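*Asks:* for reference, the sequence and a predicted model appear below.
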Amino acid sequence: MNVTNEAIDFMKAALTEEETKAVRICTETGCCGPTLGLVVAAPEATDDVKDFDGLTFAVAKDAETMAENVTLDVESTEDGASLVLRGLQQTC
């Protein structure tokens, strides 16, 4: 899992009011099978934990393979900015 500087800045701004400064990447059920999801949550004991400029990013064990070549980035559109997972293999 890679994280761009833009994504770190975006997450810092988004988490200013949150008690925890951690993001957990885990698997979620998608329409065509498992996919990656991001939640604001403390890491679990079995997670792979990394610190990026004061933010904690934890990858759940069952999501490690799927997140291996993924980059968390920010995408700007006319509707505003949002986080995107670049390189995530589509399941449909």
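*Replies:* Alright, I've got the coordinates.

*Asks:* use CA for all of it now, contacts and neighbours both
*Replies:* Noted.

*Asks:* got the buried residues for the longest helix belonging to the chain?
*Replies:* If you go by DSSP state H, the chain has its longest helix at helix 5-14. Within helix 5-14, the residues that count as buried by 16 or more other Cα atoms under 10 Å are 7-8, 10-12.

*Asks:* what about versus this one:
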Amino acid sequence: MTIAHHSAPDPGHGSYQRVVNVSWPLRDENGPHARNIPDQPTHPRIEARLVFETDGETVVTGVAVRKHGRHICVNVHDPRLQVGYVWLDQNDVQFT
């Protein structure tokens, strides 16, 4: 799989944005979640495709910290994220 790098508008505007391609691994009567999924013993480097609600698609680097089925929790740094962890479908993550 190849993830193309796209230019995104400058994220320095100070607003958090929703990631629209979030892919939670579990769901129950309270909604989507990732409770009780342990960290992986190693955290491989990744490139992740994030699609922000306002700014659109961008690719960021980080590490994969959890996996459940086809869902991967990545730790990435982007000023548009309120927290540095995002669950994504495996198609949006490339191991480097």
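*Replies:* Thanks, I have it. Since the structure is predicted, the reported quantities are computational estimates derived from the model, not experimental observations.

*Asks:* any idea what the TM-score is?
*Replies:* Superposed pair, TM-score by TM-score structural alignment, normalised by the length of structure 1: 0.26. Supporting alignment: 53 aligned residues with a Cα RMSD of 5.0 Å.

*Asks:* the helix or strand containing Ala58 of structure 1 vs helix 5-14, what angle?
*Replies:* In the assignment (DSSP states H and E), Ala58 of structure 1 maps to strand 55-59. Interaxial angle of strand 55-59 of structure 1 relative to helix 5-14 (axes from the mean of the first three to the mean of the last three Cα atoms, to 10 degrees): 110 degrees.

*Asks:* which strand runs longest in structure 2?
*Replies:* strand 56-68 (DSSP state E).

*Asks:* ok, so what distance separates Thr35 of structure 1 from Phe52 of structure 1?
*Replies:* According to Cα to Cα, to the nearest Å, Thr35 of structure 1 stands 23 Å off from Phe52 of structure 1.

*Asks:* neighbour-wise, which of the two wins?
*Replies:* Shown here are Thr35 of structure 1 and Phe52; by other Cα atoms under 10 Å, Thr35 has more neighbours (18 against 13).

*Asks:* what's the burial count for Asp48 of structure 1?
*Replies:* Neighbour tally, Asp48 of structure 1, other Cα under 10 Å: 16.

*Asks:* no no, Leu72 of structure 1
*Replies:* Here the number of neighbours of Leu72 of structure 1 (other Cα under 10 Å) works out to 21.
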